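In: What follows is a predicted structure for the sequence shown.
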Amino acid sequence: MHVDADKKLAELKAQNEVDGPMFKMKNDPRVTRVGHFLRKTSLDELPQLFNVLLGNMSLVGPRPPLPSEVLEYTEYDKQRLWVIPGITGLWQATVRNSVGFHEMVELDLEYIQRASLWFDFIILLKTVKVVFKPNDAY
């Protein structure tokens, strides 16, 4: 992203392409060409492996939200915060940016209810597939 990306967010809020507290914009002008490639291929997630090694994140789990997003969460939405966040999850490995915030929360809650080593393994396999054949990544 460009250096002043946070400052430009307020101007772009009206162009948010998903409902709810999360901000997504397919052609976000704050993202550089290199950044677009890194996001499309999910290579931008590799530095998060340090957080996994430190124990702050898991490989699989709901994505960690921004503090500004959590301020807008309902009590129902906050259930996704009950588990350790992950680099990938059911949402990212299946529908990614083709659904809105509320559907993302539903998928995160489904993951929390079904969580197991086997389910994590399945999600990791789906994630590898998505890295090689991106699904609505931007």
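Out: Done, it's in.

In: Going by C-alpha atoms from here, please, whenever you check contacts or count neighbours.
Out: Will do.

In: Identify each buried residue in the longest helix anywhere in the chain, please.
Out: Ranked by residue count and defined by DSSP state H, the top helix of the chain is helix 117-132. For helix 117-132, a neighbour-count test (16 or more other C-alpha atoms under 10 Å) marks Asp120, Ile123, Leu124, Lys126, Thr127, Val130 as buried.

In: A further structure is provided below for comparison with the first:
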Amino acid sequence: MKMKMKTKIQINVLSIDARDDTIHFQSYFSNGHCSTTLETYGYANEFQDFAKKITEFPKSIDDVAIYKLGERGIKWAYYLLIKVYCSQPNGRASIRIEATNNSISPYYHESIFEIESQAASLNRLGKSLLHWNPRESKKFEWTPNQQ
């Protein structure tokens, strides 16, 4: 019997550096068929601007909301792109995930895939991210069909 992965986004706080308030995040993304995990660093408000954009998404059929951290290549340890856009005019939307660990072989990995969702579910994602405080709650989780 083949087990299907659950479609979700999960962000865990691995540690918080008390000296500069830097947070070590581990992000997990799955579309039910493939998944990836990427570790990054940021601050408690790391996802706030992105969250605000998707609480009101879409404002038009051409609306796009982007969260980007790092770059591909040796200049950065990682690259993460989360791009939300309308994939169909009927209200379906997609979240494009591009996650790259810029390490050297055999530790290098790159994943590119999409998570399909309804715009209303993405609005809930935005609202949940806006209210998430990684200093108080070490885990954030969203699934497209949560209420």
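Out: Sure thing, it's come through. Computed from a predicted structure; not experimentally measured.

In: May I have the TM-score of the superposed chains?
Out: Laid over one another, the chains give 0.30 as their TM-score (TM-score structural alignment, normalised by the length of the first structure), with 80 aligned residues with a C-alpha RMSD of 5.6 Å.

In: so can I have CSV of the buried residues of helix 117-132 of the first structure showing distance to Val105 of the first structure?
Out: Formatted as CSV, those follow (distance: C-alpha to C-alpha, whole Å):
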residue, distance to Val105 of the first structure
Asp120, 17
Ile123, 16
Leu124, 19
Lys126, 19
Thr127, 18
Val130, 20
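
In: from the residues you listed, which is closest to Glu103 of the first structure?
Out: Ile123 (17.2 Å; C-alpha to C-alpha).

In: Could you measure from the residue lying closest to Arg92 of the second structure once chain neighbours are set aside over to Ala93 of the second structure?
Out: For Arg92 of the second structure, ignoring the flanking residues on the chain, the nearest one in space by C-alpha to C-alpha, 6 or more residues apart in numbering is Gln118 at 4.8 Å. Using C-alpha to C-alpha, to the nearest Å, Gln118 of the second structure is found at 6 Å from Ala93 of the second structure.

In: more neighbours, these two?
Out: Taking other C-alpha atoms under 10 Å, Gln118 of the second structure and Ala93 do not tie; Ala93 has more neighbours (24 against 16).

In: could you list every residue that touches that one?
Out: Contacts for Ala93 of the second structure were tallied using C-alpha atoms under 8 Å, 6 or more residues apart in numbering; they are Val84, Tyr85, Cys86, Ser87, Glu116, Ser117, Gln118, Ala119.
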